[in-house]
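J.: build me a model from this:
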Amino acid sequence: MTEADWPRVWPFFDEIVQAGETYAYPLDLTSEQARELWTMRPPGQTVVMGEVGEVLGSATMGPNRPGRGSHVGTASFMVSPAARGRGVGRALGEYVVQWHRDAGFDAIQFNAVVETNTVAVRLWQSLGFSIIGTVPRAYESRTHGRVGLHVMHLDLGEPR
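T.: Have a look, this model is predicted:
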């Protein structure tokens, strides 16, 4: 993702956060604050997927924890509501898995997948992720009230 991409990411980032179903970000973020939260610095990476003049989705990825936990990666994804059902999430997910493999990570851990976000849960499971635990009532869904957050994991093979 380049600086020039952010103005095309911000509208759907804000729409998704305001919807209150998938991300626990504060509702009053400015564009600049949101960009700081979303953009991963090296050794991580933030990417966009798009068509001519349009950003369809974005993913951010890198180490889940610093130091002694940095061999396990993590990622977050947002797909523009206008682009849903077009394979954007799957393409970003496949990219993220391969990026982590190429970078030598041992595994990927998603720390907080909202259990009512069934489209995302099914997608990650289809890419090989397992639910290894659920924190009960850890997310305040605008529609469903307090729901669980899944911790999801993908083993990428032998340790480096």
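
J.: rest of the way, CA atoms for contacts and neighbours
T.: Will do.

J.: residue 13: which element?
T.: Assigned by DSSP states H and E, residue 13 falls within helix 6-19.

J.: quick one: work out the angle between the helix or strand that that helix is followed by and helix 6-19.
T.: Downstream of helix 6-19, the first helix or strand assigned by DSSP H and E is helix 31-38. Angle, helix 31-38 to helix 6-19, by axes from the mean of the first three to the mean of the last three Cα atoms, to 10 degrees: 80 degrees.

J.: so which residues make contact with helix 31-38?
T.: 6, 10, 46, 60 (Cα atoms under 8 Å, 6 or more residues apart in numbering).

J.: nearest residue to the last one in space, please, no chain neighbours.
T.: Translated: residue 60. residue 46 (4.1 Å; Cα to Cα, 6 or more residues apart in numbering).

J.: hmm, the one you found is touching residue 74, no?
T.: No: Residue 46 lies out of contact with residue 74 (Cα atoms under 8 Å); the separation is 11.8 Å.

J.: more neighbours: which of these two?
T.: residue 74 (24 against 20; other Cα atoms under 10 Å).

J.: before we compare anything, build this one as well:
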Amino acid sequence: MTEADWPRVWPFWREIVEAGETYAYPLDLTSEQARALWTMAPPGQTVVLEDDGEVLGSATMGPNRPGRGAHVGTASFMVSAKARGRGVGRRLGEFVVAWHREQGFRAIQFNAVVETNHAAVALWQSLGFRVVGTVPEAFDSREHGLVGLLVMHLDLMA
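T.: Next up, the predicted model:
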């Protein structure tokens, strides 16, 4: 993702956060605050998937924890509402898994997949992730109330 991409990511980033179903970011963030939270500095990176000049989605990836936890990666994904159902999430997910392998990570851990985000859970499971735990009532979904956050894991050494 380049500096020029953020203004094309920000509208769907804000829309997804404000929907209150998948991310626990504060609702009152400015564009610059949101960009600082979303973009990953090296050794991580943030990417966009675009088609014909339109940004369809974005992913951020890198170490899940610093220091002695840096051998396990993590990632986050957002897909524009206009691009849903077109395989954008899968393409971003496949890219993220390949990137983590190329960078020598031993695993990928998703710390907080909202359990009612059925499309994301199914996608990650189809890419080999498994649920290793649930934090009960850890997310306040606008539609469903208090729901669990799944911790998902992919062993890259298997």
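
J.: now the strands for the first structure?
T.: 45-51, 54-63, 72-79, 107-114, 130-141, 145-155 (DSSP state E).

J.: I'd like these laid out as CSV, including distance to residue 97 of the first structure.
T.: Formatted as CSV, those follow (distance: least, Cα to Cα, whole Å):
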stretch, distance to residue 97 of the first structure
strand 45-51, 13
strand 54-63, 10
strand 72-79, 9
strand 107-114, 8
strand 130-141, 14
strand 145-155, 9
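
J.: nearest to residue 122 of the first structure, of the ones you listed?
T.: Proximity to residue 122 of the first structure (Cα to Cα) singles out strand 130-141 among the strands of the first structure, at 10.1 Å.

J.: mind listing what the residue nearest the centre of the second structure touches?
T.: Residue closest to the mean C-alpha point of the second structure, counted by Cα atoms, centre = their mean, is residue 76 at 1.5 Å. Neighbouring residues of residue 76 of the second structure by Cα under 8 Å, 6+ apart: 59-61, 110.

J.: now residue 56 of the first structure
T.: Residue 56 of the first structure sits next to 48-50, 79-80, 82-83, 88 when contact means Cα under 8 Å, 6+ apart.

J.: which among the residues you listed gets closest to residue 24 of the first structure?
T.: Nearest to residue 24 of the first structure among those: residue 79, at 16.2 Å, using Cα to Cα.

J.: what number of residues lie near the residue nearest to residue 105 of the first structure when sequence neighbours are not counted?
T.: In this structure, residue 105 of the first structure finds its nearest non-sequential neighbour in residue 71, 5.0 Å apart by Cα to Cα, 6+ apart. Close neighbours of residue 71 of the first structure, defined as other Cα under 10 Å, add up to 20.

J.: how near is residue 151 of the first structure to residue 69 of the first structure?
T.: 16 Å (Cα to Cα, to the nearest Å).

J.: and the two? which has more neighbours close in?
T.: Per other Cα under 10 Å, whichever of residue 151 of the first structure and residue 69 has more neighbours is residue 151, with 19 against 10.
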